[in-house]
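Novice: Sequence and predicted structure, then a few things I'm wondering about:
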Amino acid sequence: MSGFGETLAAPAAIVSIVGFGFQCLAGCIQGFQLFSAAFQVGKQTAFYRCAIRFQEERLLLWAKRSGLVDNKLDRRLNESLINEALALLCELLTSTDNLRKRYKLDVVVGEPPPSPAPAHNSRSVQNLPFLQSNVLSRERAILLEEAKKAQNAMPFRRFRFASIDKANFQELMRNIGQLIQNLYDLLDAHIQDEIVQQLRMERSTMLQLVSDLGSLRVLIEAYNLTEVGNIPEKTLTLLRAVSLLPTPASSDEGLVSELDALMDEACQSKHASLVPLFPDRMGQTVQMGPSGLRGSVVYDGKTHYVEWKRYDWSASDEARRRTQDSIVNLAMLLNAQKHPVFRTLDCVGIIDEPRSQRYMYMYHWPVVGEQLPAPRSLHDLITSSFKPSLTDRIKLSQQLVSALFSLHLSNWMHKSFSSHNVLFFPKSPTTERTLDDPYIIGFSYSRQDVPGEPSQRLDRDPDIDVYRHPDCLEEDYAGFHKSYDLYSLGLVLFEIAKWRPIKETFLRSARVKALEAQKRAEKELTKQELRDLDQALLRECKVQDIRDMRRSLLDPTIKDNHPVDLAFRVGERFKEVILACLGDQFEKMLPTENPKVFQESFFETIWKPLEDCKI
């Protein structure tokens, strides 16, 4: 008889007091404990334990959000369906007969676990110290205490696996995952998304504790056991693997081979790694964009998208080596298999162009066609006659926020976020303009957010400078921070909301200050004089003018009153997201240097409210 069946035979008084669903939930958590303790020493034991831990985390987060962990289930949820799913899950985790017959697992039944049961960490995450977390410890303790009460009436039966067939275990994990997903499906869609992002943040924090590629392989294998296909968590794991190679340009072949193997496992197929590129096989090159640091090139007869990253070797040999390593790290980041939420192109390889003192990053062109037109930037669309719907603009905004959120979770910073660096690739010259399938480019200055990582000074470019935080343009600039990316994001969201380029707002603000200094009124100037003044203001792009623009965007007392206008155009919630990006609340976190606090604030203040915007 299964442990689950015996638990259900407990006195009715217990069921009536604590609730059937709550008791089943406690049985599930105890079942996860039994499962984790059932694995014996073996090469893949860590994979199995990690996979079980992932499923338990998902269930605990659901229980926390639904209220059931405190025996206070949200009355809006279907209690009978929840009870049914939890009962099936509990049986799946504790029925040794089911494990033998349905999943062909070699189960050996032993004595009941001692009372009190061993601490959770000592049993389920043995040899996996990077999985130890106190985030859900309260919820786990409550449910294990309840399971102990039921165990006094009818103890769970302890068991162990003498051997495990990987394919059968994978089927079991997927069935467990599906039952948990059935519980998630009873929640509102936006609540499901919130839980998934919270779980992703926790796993990102966990990844920073991993210090070797072997542990990352455990995570990748666990994801392969529990999930089908590509998921953002795999991307975060791969990007952490890239950061663990401190000197990829000069590291030994063993480490590089180990990283390639890890990427193959993540793809569950042969990973298309970086390939050697040869300048003599390059054909026509076309430069694009305001800075001239991107374009297209024909390589081996195929059109590729390219970006250039400048370098300066005037520094010391050590600084040169670190910069080379940073260049290769960036290429590996852009080459790693990524979930679509990252919205990046796939890097093929890099070419050193020493005469121009720059590296070329080559990417696959994301669409296929006979006559491929040049990509359109978001800035191009905003300054054209194209008028997308508010629905499409909100969807685009959500995609850009999710992409930057994911990039920050992987502990990388963009450093040059703007509407010039959001591209759309038409399939043909006659393709209608659309906001579908945006790609974020412009990674020339990007780097990991770790101490000592080489940070290239930003080149002055008026078209891009108007998107940069004014602190980045000061002579005594102390270094980039993720909050500066959020400021740039806020300006892009401002453009999307008003559907006009931020340059117009900058010039309007700077023009007022310039005319005040000259003691002249705008109506006194001819059209040509106004054009000349605007060109001069943009060409100089003074840091003080950028600071003044920032203040004007937040000030509800001036004539333009941007906060009120934003609310009129896109609603209060979207407006608050934009103002949060442009304000100083994220900059105030700089002294704390706590990435988890920053990411949680990003989630609660930016990602979550914008995801709730629906038309």
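Specialist: Structure's in. What do you need? Numbering: from 1, shown residues only.

Novice: Going by C-alpha atoms from here, please, whenever you check contacts or count neighbours.
Specialist: OK.

Novice: helices and strands around the top strand by length along the chain, which ones?
Specialist: Criterion DSSP state E: the longest strand present in the chain is strand 302-310. Secondary-structure packing of strand 302-310 (3 or more C-alpha pairs under 8 Å, 6 or more residues apart in numbering; DSSP states H and E): strand 294-299, strand 358-364.

Novice: this is the comparison structure:
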Amino acid sequence: MADGVSLGLGVVSVVLQTYHAVTSAYDVYLAVKDFPTTYRELRTAFMVERYRLESWGEKMLSDVQQKRVEQGQDNLALWKLFQAVFDAMWNAFQESSKTLEDFGHIAGVPGSSDMSDLQLLESMQLSVNSPPKRSVLGLAKTIKFVVRDKKRMQHLVKDLCYWNDSLNGMISGLEQASARRRLRVHFSTGDIDQLQHLRAAAALLQHRDLEELASARTVIEKGYWKEESLASQPQATPAATTPGADFRLEMSQLDWQGLPFMTDQTRATATYKGESIIVDWRLCRDDTWRRQNPKAFRQRTENLTKVLNSDLKTLNVGVLHCVGYLDQSSTVTGYAFKAPPDTIPGQKPTSLHQLLTNVFKSSDVPDLGDRFELAKALVSTVFEILNLGWLHKNIQPKNVLFWPKPGTNELDYGRPYLVGFDISRPNQPGEMSEKPLADPVDDIYRHPLYRAHTSHAFLPSFDMYSLGIILFEIGMWRNAGHQGQRRGSRPNLETHDSDPHYIEKVVMTGPVMDLKRHMGAKYRDAVTACLSKQFDSIWDREREFDSPEARLQCFQTEVQTRVMDVIAMCSA
């Protein structure tokens, strides 16, 4: 047994040393600061793959994981598999050694003509009994080099991507999904140039989620700057005649079913180009800005339509595909969404609000597994929208829609769709922020600092607060502000009034604790994290962050750790 443990520890030592040597090899390529413009996507590709390797290492090569090698031969075999993958990565770097150009050829710094490319990589040779002969990171800091062979570099980074995929294939599906979320959070940025390089790198490596992230974020950033430019111009041109509205539809282009306009309804159904359409009519509480800035308002409408028209499937964002927008007036806009595939033409959706309100018998409460799937889908949607740099601002059950599963009358709880985007906006400082219509029933889903008569700027944590109330409702399967009695075993909540601190006074001090019995401790803790308002504090610590992106990354990381990943682990 002692010999087996000794052999195991020896394998672990070799794996760790090889791992650090591979990350050092990455540093050689990433230390290049003078890439020609056409090669910058390659540097981004190396950054992506190095981050993936480091994230995997933090998960799998921790002290806890190292100790597991003592527990049996199966773990020893796993560590040997790790060693094989790292050896393959190391060999890939060595085989691409000729991609290093003569030092300083373009950068104009002193070269190292006495050292060939092969000798440089040989200086990084791994010795099991001793550290590398040369400090690769130190060497990289003293010399600059440029790329000579783009195809060889592409081949190298694709190989590294393949081996990273192999490593990630050794962890659970939940851990893989979590790692992808952290990857997207890390590379989400508002810098348009960096987004362009990320999009090219993601396309090269076939990281479809990163490519969609970069594309949607670019639309948001470009649209924001265009809106800001229009807002500063004289407002002589009416909104209805503003040029460049590529997604603007005319009322006559749709075949309406029932009343087309907004009256006591917020949604209308129609047919457009042979497909079922839901038109989500929206207006804000105070339309002064819209009337005084028609160009900027129209541009914001166009920007939002472009974002919702994007392909967001691999980001796990539950939104309908937007085909355009319509004007009921200069300040009332309708967003036209395609109904989900395979739905019956003209079939109207069911809102979460309707489901939570009409509970009269036990069969009206979905199975535990369905509620978990609903919660996971909604959390993923809100998380990814925030990661795109967008604020929804009106998350509530009325804006969560369901359709039946194809060929059945059974609602598909695992595929909720979030709508009600009209007052949403980019998460940019100084961006004009509009409020939804005042309604005591709806106000319960809004952060206490963002109620009817408050002037506080909307923060990403406010969307998480609204989501937390919905997660509470999903767990208890009732409206948080329900005033009446109902049959069933679940406890009644106290009467809801206009008190902005109702959630803290009533829900957080009592019923939220019942979630442990109904949904488990993990689910309860995730809901509590949303409602405790602890995420708000991140936005009060502005001086701690180098940039707005860094603060958003910190926020998203906290949300992922305390809510996203926790809900993802819940199962019936």
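Specialist: All right, it came through fine. Please read all numbers here as calculations on a predicted model, not as lab measurements.

Novice: closest one to Ser488 of structure 1 among the helices and strands packed on strand 302-310 of structure 1?
Specialist: Nearest to Ser488 of structure 1, of all these, is strand 294-299, at 19.7 Å by C-alpha to C-alpha.

Novice: Now do the most centrally placed residue in structure 1 against Pro232 of structure 1, distance only.
Specialist: Structure 1 has Ser406 as the residue nearest its centroid, 1.7 Å off, counting by C-alpha atoms, centre = their mean. According to C-alpha to C-alpha, to the nearest Å, Ser406 of structure 1 stands 8 Å off from Pro232 of structure 1.

Novice: overlap in contacts of these two?
Specialist: Contact criterion C-alpha atoms under 8 Å, 6 or more residues apart in numbering; residues shared by Ser406 of structure 1 and Pro232: Val341.

Novice: OK, contacts around the alignment partner in structure 2 of Asp612 of structure 1?
Specialist: Aligning on TM-score structural alignment places Asp612 of structure 1 opposite Met569 in structure 2. Met569 of structure 2 makes contacts with Leu174, as judged by C-alpha under 8 Å, 6+ apart.

Novice: can you check Leu34 of structure 1 too?
Specialist: 94, 158-159.

Novice: Likewise for Gly481 of structure 2?
Specialist: 441, 444, 493-497.

Novice: What residue in structure 1 is paired with it?
Specialist: In structure 1, the residue paired with Gly481 of structure 2 is Lys503, using TM-score structural alignment.

Novice: cool, and Leu213 of structure 2?
Specialist: Leu213 of structure 2 maps onto Thr235 in structure 1, by TM-score structural alignment.

Novice: Which neighbouring elements make contact with the helix or strand where its match lies?
Specialist: Assigned by DSSP states H and E, Thr235 of structure 1 belongs to helix 232-243. In terms of contacts (3+ C-alpha pairs under 8 Å, 6+ apart), helix 232-243 of structure 1 is packed against helix 189-207, helix 213-226, helix 253-267, helix 317-335.

Novice: picking that back up, any chance of the contacts of Leu34 of structure 1 in a markdown table, plus neighbour count and secondary structure?
Specialist: Formatted as a markdown table, the contacts of Leu34 of structure 1 follow (neighbours: other C-alpha atoms under 10 Å; DSSP: H, G, I helix; E, B strand; the rest coil):
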| residue | neighbour count | secondary structure |
| --- | --- | --- |
| Thr94 | 25 | helix |
| Arg158 | 21 | coil |
| Phe159 | 20 | strand |
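
Novice: And the helices and strands packed on strand 302-310 of structure 1: which comes nearest Phe169 of structure 1?
Specialist: Nearest to Phe169 of structure 1 among these is strand 358-364; the distance by C-alpha to C-alpha comes to 37.1 Å.
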